[in-house]
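**Q** build the 3D model from these lines:
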Amino acid sequence: MIRKVNVVTAVDAKAKFKLSLLCTYKYIFYYDIILIIDKMEGKKLAKLTPMMKQYMEIKEKHKDSILFFRLGDFYEMFFDDALTASKELEIALTARNCGQDEKAPMCGVPYHSSKSYIAKLVEKGYKVAICEQVEDPSEAKGIVKRDVVRIVTPGTITDSEILNEKENNYLCSVFIDDDGLGVSYVDISTGDMYTTEQKDNLSNNINTLIDELAKINPTEIIANNFLYEREELKQQIVNRFNVVLNHYYDWAFDLSTARKAIENQLSVISLDGFGLEDSNNSIKAAGALIEYLNETQKQSLEHLNTIVPYYIDRYMVLDINTRRNLELTETLRDKTKKGSLLWVLDKTSTAMGSRMLKKWIEEPLVDSDEIKNRLDPIESLVDNVVIMDDIKELLKEVYDIERLVGKISYGNCNGRDLVSLKNSISILPELKKLLIQEDLNKLSVLGSNMDTLEDIFKLIDDSIVDDPPVTLKEGGIIKGEYNKDLYELREASTNGKQWISELQQRERERTGVKSLKVGYNKVFGYYIELTKTNIDLAPDNYIRKQTLSNSERFITPELKEMESKILGAEEKMTTLEYQLFLEIRDEIKANIKRIQKTSKIVSTVDVLSSLATVAFKNNYIRPSINTEGIMNIENGRHPVVEIMLEDGQFVPNDTLLDNKDNRISIITGPNMAGKSTYMRQVALITLMAQIGSFIPADNANIPVVDRIFTRVGASDNLAQGQSTFMVEMSEVANILNNGTKNSLIILDEIGRGTSTYDGLSIAWSVVEYIANKTKIGAKTLFATHYHELTELEGKIDGVNNYRICVKEEGEDIIFLRKIAKGGTDRSYGIEVARLAGVPREVINRANNILKDLEDRDINKDNVKEINVNEELKESSDVKEVAFTSYNIEDNNIDKDSLQLDLFAVKEKELIDKIKSIDMMKVTPLDAINILYDLVSKTKEI
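**A** Reported below is the predicted structural model:
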């Protein structure tokens, strides 16, 4: 552990810095290191050793990365990289002679365990450049050539030991300017690549970008200079998504350069076949992404062989707040999968199926035909439970084919990876047979399109042993029968070893020494060993090779001849096996597209099977899908809460919304009674239906919605200096500016972040605006404690009141969790406070104050009679009636006078006394007495 580091940095060739560090292991020791740093610009690396000069030349090309420089069995780091890595990795910092007068700081990690160290650095936001030997040391003239073979960044990790197998690791590229947006993202561990674009004003493009990033959830973003220079936007992205954002060369986003990069990667002469012919912003983003991959991965990526363009309006738009509030893939509080919608629906058998399901949840469909194309096969599986279970059992044998293909493409797969691929492929014929049965409808189409890859299975089965070693260059991977030359070499080696074994027995009989043994080590090869007490019995043809403390080792001409044959055969075998393995890998690589196509079908079957399993076990039903805006849910249930509760405890509820008389539901009731659960339930049921899932209800007709908006809960955004109310209003503004008649809006307690009448007036106005068909006219659930809003029913068409039923038993209340028609005029706040454990003394005092306020009704006189918003009156949706409410838009009313003041009671008493005076019955003397009394009372206030 590094305890203390004091550094004085230098900027020119003769300047120095002194490093003092204290390291503790079994003992304490100090290093005082003086390092001379030569400027790289235009100067020779004088006096450096050849190895260090090579290091500096390579480092100069990768200044933004920590250079892992391969020396033997270690990756070494020097100079500033060593200082950084030793601190971040908590490893010892030492020193090495570099040819200068003073030593260079150095630290290193073992090659065989480097993955965890690389992952730790990448997780902290560093790039790691992997520098390897690129020529055989035995053939090198002078120092062995080295070069960077790969740069590891957060978005380019491929190691399955580091990645979460059930989540994609996306690298994202963003092109944005005043007129357009292009977004492209890729998971290089699977080869999945997508791109989209939008042509709009900058403000809308930024909003769309934030929504897309919320869906993609990348670990790394590269962007053009236009975005990177906007510090506020850049920080917003980094803070919101906890992502590494790097500026990338603007030339990479040039249209012609980007187009050429894509064409080269996909081996095509035109992008028309990919639907990108007129998508310039998509091309710019995707082309820069490929340039970045070429720069960092430094090899062709055969598994990245297609780009899927998509249109943003093909999927339901879910902004970052809605994704968070609905807890689609992780919970709000703990950021864990358990308790999310994904947790409920994910009963997949494969890692790639789990990733696809997560993508479905993140991207609900808006095309009713596409939705039905998912519902049909789920219904077939629910109706054929035996087949569904058989499919799930088969899929349990399937490994992560997508990432296995990625490893094959990268060239870093081993024998065990190929065996995993073979075992996965082995179930395909039986799976295909299950799927193509007539009563499975749409699943039969998937089965018919499935390539069972039997030739790939045969290739691996014929060539790779069932339990291959991890390493590739030590032999034991290829079956002897696969190759004639390998078979003969293996026979020679086996026969030679048999001869060695028989030699030991012959020599024991010949010498009469039962303890004689024939051994082998890498230094001396094969030898015959006799103990010191039996040395005199050594035959004349024994040649002394080595003397040990208790024994002597000998060789014979015959033994050395056989050794040459055995070792020669083993060396040739190892070399031949490695060559054969590369040939097998390359043959599989040539079939990557076929394997990827099959893996997508298997993943789709897995997701459909998972959704069918959940539907069957949880008693979900198939929803009817309509485009008329009708939402009619009978006994709907919250999919997550229902599972968290014991059987039978969840109370189902109905929902009726449409584009006519039932557009807005005003929901009143006490806190903790279930308003938020109910509203989230409706949103989740809608979303589940649009991903093609069965839903928790007895019956349901669900409309296709273009967006779901949620404004639920309150939280400060301290990082951006925004208060609770500012955050709330920003989210409301987003809803009002982007909602349409086909949206579903969930609003919970709008306006509570400010004073009572400010909040009421805002909530009132929001309801009016949403209700107006010429403005939005969206289906809306609006929970509120402002009971005055219940007066909107009957005043504005489409607004209806609902309440959470509560049963009162003395001072106790029981939440029935049932939604009923009609409003409520009580909030039960004090009762809820008592249930929450607020001290009895506070509860009693609160009841006294409440009674006093209700009796006095101190704000009653500030109420004025007003009409519905004049603009709304012109709409046919608003009835021409006046009603009593609060109107703080009236400039004649002092807003301060409307604020609740518990200390105004005496003033109110004085005003009430004045109002009670009947001037027609007061005599002059009485008037003088009354005036005197009033003046006296005013002095007491």
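**Q** could you use CA atoms for every contact and neighbour count after this?
**A** OK.
**Q** can you list contacts of whatever helix or strand residue 727 lives in?
**A** For residue 727, the host element (DSSP states H and E) is helix 724-738. Residues outside helix 724-738 that contact it (CA atoms under 8 Å, 6 or more residues apart in numbering): 321, 709, 711, 714-717, 745, 750-754, 769-770, 776.
**Q** now the second one, please; I'll put the structures next to each other:
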Amino acid sequence: MPQKTKGTPMMEQYLDMKKEYPDAFLLYRVGDFYEMFYDDAVKGSQILELTLTSRNKKADESIPMCGVPHHAIQSYIDILVDKGYKVAICDQLENPKEAVGMVKRGITRIVTPGTIMDESANQATENNYITGISYAKNRFGLSYADLSTGEVKVTSINNMTDLINELQNLNTKETVVLEGFPQKYLDPMKRIGILVSTIEELDDNFTYDFSKVVEELQVSSVKTLISYLIQTQMRSLDHLKAAETYQTTAYLRMDHNAQSNLELFKNIRTNKKSGTLLWLLDSTQTAMGGRLLKQWLSRPLLDEKNLKSRQHIVQVFLDNYFQRSSFQDYLTKVYDLERLSGRVAYGTVNGRDLIQLKTSLEQVPKIKEILLDISDDELSAYVNNIDECQDVYELIDKAIVDDAPISITGGGLIKDGYNPQLDQYNDATKNGKKWIAELQAQEQEVTGINNLKIGYNKVFGYYIEVTRSNVDKVPEGRYERKQTLTNAERYITPELKEKETLILEAQEKSQVLEYHLFDEVRKTIKEQISRLQSLANILSRLDVLQSFAVVSETYHYVKPTFVSKHELKVVNGRHPVVEKVLSNNSYIPNDVTFDNSTDVLLITGPNMSGKSTYMRQLALTVIMAQMGCFVPAESAKLPVFDHIFTRIGAADDLISGDSTFMVEMREANDALKNATDNSLIIFDEIGRGTATYDGMALAQAIIEYIDKNVHAMTMFSTHYHELTDLEGQLSGVKNVHVDASEENGTLVFLHKVLPGPADKSYGIHVAKLAGLPDQVLTRADFILSNLEAEGTEKIQPVKDDEPMAVSEPKLEPEVKAPTKSDEEQLSLFPEDDPEVLKAKEVAEELQKQDLMNVTPIDAINLLYKWKQQLN
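**A** As a prediction, this is how the structure comes out:
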């Protein structure tokens, strides 16, 4: 990068500021534009698609530059920050007209990916978390905050894997550390796209409530985070709530992979909300309710008392349809109280924001009235804690006009009657403008010039304008010529200039006074921030619970019951998202049962038959239940799970360089080491990423380990049909299969889960459905038939000059009556061999049995007897 030499005083000022913020784009206010220079201009012009020009073109050093209009600055800031950059805003700190010499400028704010305050409409239900991390003795303190809502929370984490997982679950775009933080821990954060910001030292000169934080590692983490926010935001952060501690183990744990595999927040195929559990559950009416729903979905509860409390309120809303409907109507008029409060405290609130706050508060008494009309003690306890903030409503109603402009410096904000002095200024302005209108009519009559008009601009003030064709009609000596235009002449009179002075003075003074009065209103409301935040908290909770009621009523969900035993019974359960997408009542419900003796449900069946859907639907049912929502089933009896582990789908990890199979083994290892007997494990096709025998051996060993050591409820789907023999060998393994049938050689998926193993995998049938060429299907069928007949003997490939069969594949080996030569060829042992004789005796005895009338105990005794004979 070339050395930048100093030039004009303005460029010296710019370079001095750039030295302080070398890692940020510096947007430097010059008149009506924010300019970028040097490398910022070159790179910024590419990112923002701006025209790159230059300054001092005739000088020895040409300075690259580009700029954006001041009124459109926010959109350009958003683009830069969204791409992971920091932006330093340099504003003019004095009126250029009044400045002596160089205009005084200064950095007023640093905008970073974690400190965005102005969210777009489609981000209203998204939290933007920035995190702070401290480190000591191989442990981490992790705090996070949403600057726009004031939320602050902190926890302790014992290893790097859990730290990265928590950062991913929070979807943080920026994390802050103290200088000297170990580099080996920063690299993994950068690899997953997190901007790492560093501060040199902690700021201890701020007042903050640490009363709920006791561990020093956590205190250090919060101080790191707030120190950075103070440095970058350069204004009051009074809206930040007291930091609350939390433990990740206090909630149903799901790592980032599990949340992704189960499509809780993003559809794997589209990367959008549509088609996810969040999409299904979101019938919230407010932005703050939408954000809280996401938080509940990310952290379902373990505490059964709180779960039942949520369930109760959902049932109350279900039982009181009309009151719930009225409540929803009022909620739709409640704006984002959390972020409005944040803007008040932050000093960026405008007149329209305050009208939104007033409109929201206007609904609160109505909400209280309608909810108290429901006779329920638990709901009443919620509602009685609602603070209507009536004083805030009355202040805004008295002070701010209903159609307030966005600008807070141009006037037109304050109502008539709020301040006597302002009323005088406004009256002078109105009367002056009325006088000017009367003067225009009078001059038109005196001069006979019908198109004569009185106009105004900032340079010349008020003037009388006459078109050139009518100039000769102006009475001599009546006006004083002020400006000549191509098509008109402009004049003034002493009387007009005198009235102009009165009008402009009144306008200027009224604007200054209005801003002062607005600032007083803002400061008064700022003192009530904590009350507004408490109100937002209660309304958002009620919003989520009514959303659960709406969804439960719409899709006929039932209230689950919780049991303390190692058992689970879901009758006619459904996958909630798939059911909604189908929307034609065609979804096939299925039972899921774990009794005290069952640890593993071993699921077999064809590809595409619904094994993955069956497993996912149980996981989603568990998550919904532990959020407090009702569930998609005829009835559901569930334990309270502590952790959900998943191994679903085929995906490699490009960042770490791990293959699909390595990812599979890592996720399996995580489950085997960390699951408890209160966990739920979802394993889909473990072992398919390696050779058949390796995969089968690993799959069996994993099942055995779960059965003997872990005892977590496990759904294990597989195509290794040999594993189904484990049901008779391991007490905790139970076979179920997804049914399918053949009709005229065509595979029909029945999507019904039945006891026992599947009879075969139907792989070639699925290949046929996919449209593979008939030659491939026929050849595959031939190879399969031989493999099944000959065991593991290798099938010779087709020779180069030998055509593949082109006839319709049978998809079933042809069964022929064996000939004598066939029997001789297949007889591996002589007829008089003792083992053969034993087998014949057993076979003859088996043929004599009336199998339809043998009791289960008799069958077991016969099997035992025959086994002894054969041994």
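**Q** which among the contacts of helix 724-738 of structure 1 count as buried?
**A** With burial judged by 16 or more other CA atoms under 10 Å, the buried subset of those is 321, 709, 711, 714, 745, 750-753, 769-770, 776.
**Q** do you know how far the residue nearest the centre of structure 1 is from residue 846 of structure 1?
**A** By CA atoms, centre = their mean, the mean C-alpha position of structure 1 lies nearest to residue 217, the distance being 5.0 Å. From residue 217 of structure 1 across to residue 846 of structure 1, the span is 47 Å (CA to CA, to the nearest Å).
**Q** check residue 564 of structure 1 too.
**A** Distance, residue 564 of structure 1 to residue 846 of structure 1, using CA to CA: 98 Å.
**Q** coming back round to it: so which of the contacts of helix 724-738 of structure 1 are in strands?
**A** Of the positions in the contacts of helix 724-738 of structure 1, 709, 711, 745 sit in strands, assigned by DSSP state E.
**Q** which position in structure 2 pairs with the second one?
**A** Residue-level alignment of residue 711 of structure 1 against structure 2, with TM-score structural alignment as criterion, gives residue 647.
**Q** for its match, what are its contacts?
**A** By CA under 8 Å, 6+ apart, the residues touching residue 647 of structure 2 are 258, 261, 664, 667-668, 682-684, 686.
**Q** dump those to CSV, plus distance to residue 546 of structure 2.
**A** Below are those laid out as CSV (distance: CA to CA, whole Å):
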residue, distance to residue 546 of structure 2
258, 27
261, 28
664, 39
667, 36
668, 38
682, 31
683, 34
684, 35
686, 40
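**Q** let me know the closest of those residues to residue 338 of structure 2.
**A** Using CA to CA, residue 258 is the member of these that lies nearest residue 338 of structure 2, at 30.1 Å.
**Q** look up how far residue 566 of structure 2 lies from the nearest residue to that closest one once chain neighbours are set aside.
**A** Leaving aside its sequence neighbours, residue 258 of structure 2 sits nearest to residue 646 (CA to CA, 6 or more residues apart in numbering; 5.3 Å). According to CA to CA, residue 646 of structure 2 and residue 566 of structure 2 sit 20 Å apart.
**Q** so the two - more neighbours on which side?
**A** residue 646 (28 against 19; other CA atoms under 10 Å).
**Q** surely the more buried one is in contact with residue 683?
**A** Yes - between residue 646 of structure 2 and residue 683 there is a contact at 6.0 Å, judged by CA atoms under 8 Å.
**Q** quick one: the helices in the stretch 551-700 of structure 1?
**A** Using DSSP state H, counting those that start in this stretch, the helices of the stretch 551-700 of structure 1 run over 557-589, 592-618, 639-644, 675-690.
**Q** so how far is the longest one from its chain's centroid?
**A** For helix 557-589 of structure 1, the separation from the chain centroid amounts to 45 Å (computed by CA atoms, centre = their mean, to the nearest Å).
**Q** so where is that helix in structure 2?
**A** So helix 557-589 of structure 1 sits over residues 494-526 in structure 2, by TM-score structural alignment.
**Q** so for that stretch, what gets flagged as buried?
**A** In stretch 494-526 of structure 2, counting by 16+ other CA under 10 Å, buried: 496, 499-500, 503-504, 506-507, 509-515, 517-519, 521-522, 525-526.
**Q** ok, average deviation of it from structure 1?
**A** Stretch 494-526 of structure 2, aligned to structure 1 and superposed, deviates on average by 1.2 Å (mean CA distance after the TM-score superposition for structure 1).
**Q** for stretch 746-754 of structure 2, same thing?
**A** Stretch 746-754 of structure 2 sits 1.4 Å off on average (mean CA distance after the TM-score superposition for structure 1).
**Q** with that, I have no additional questions.
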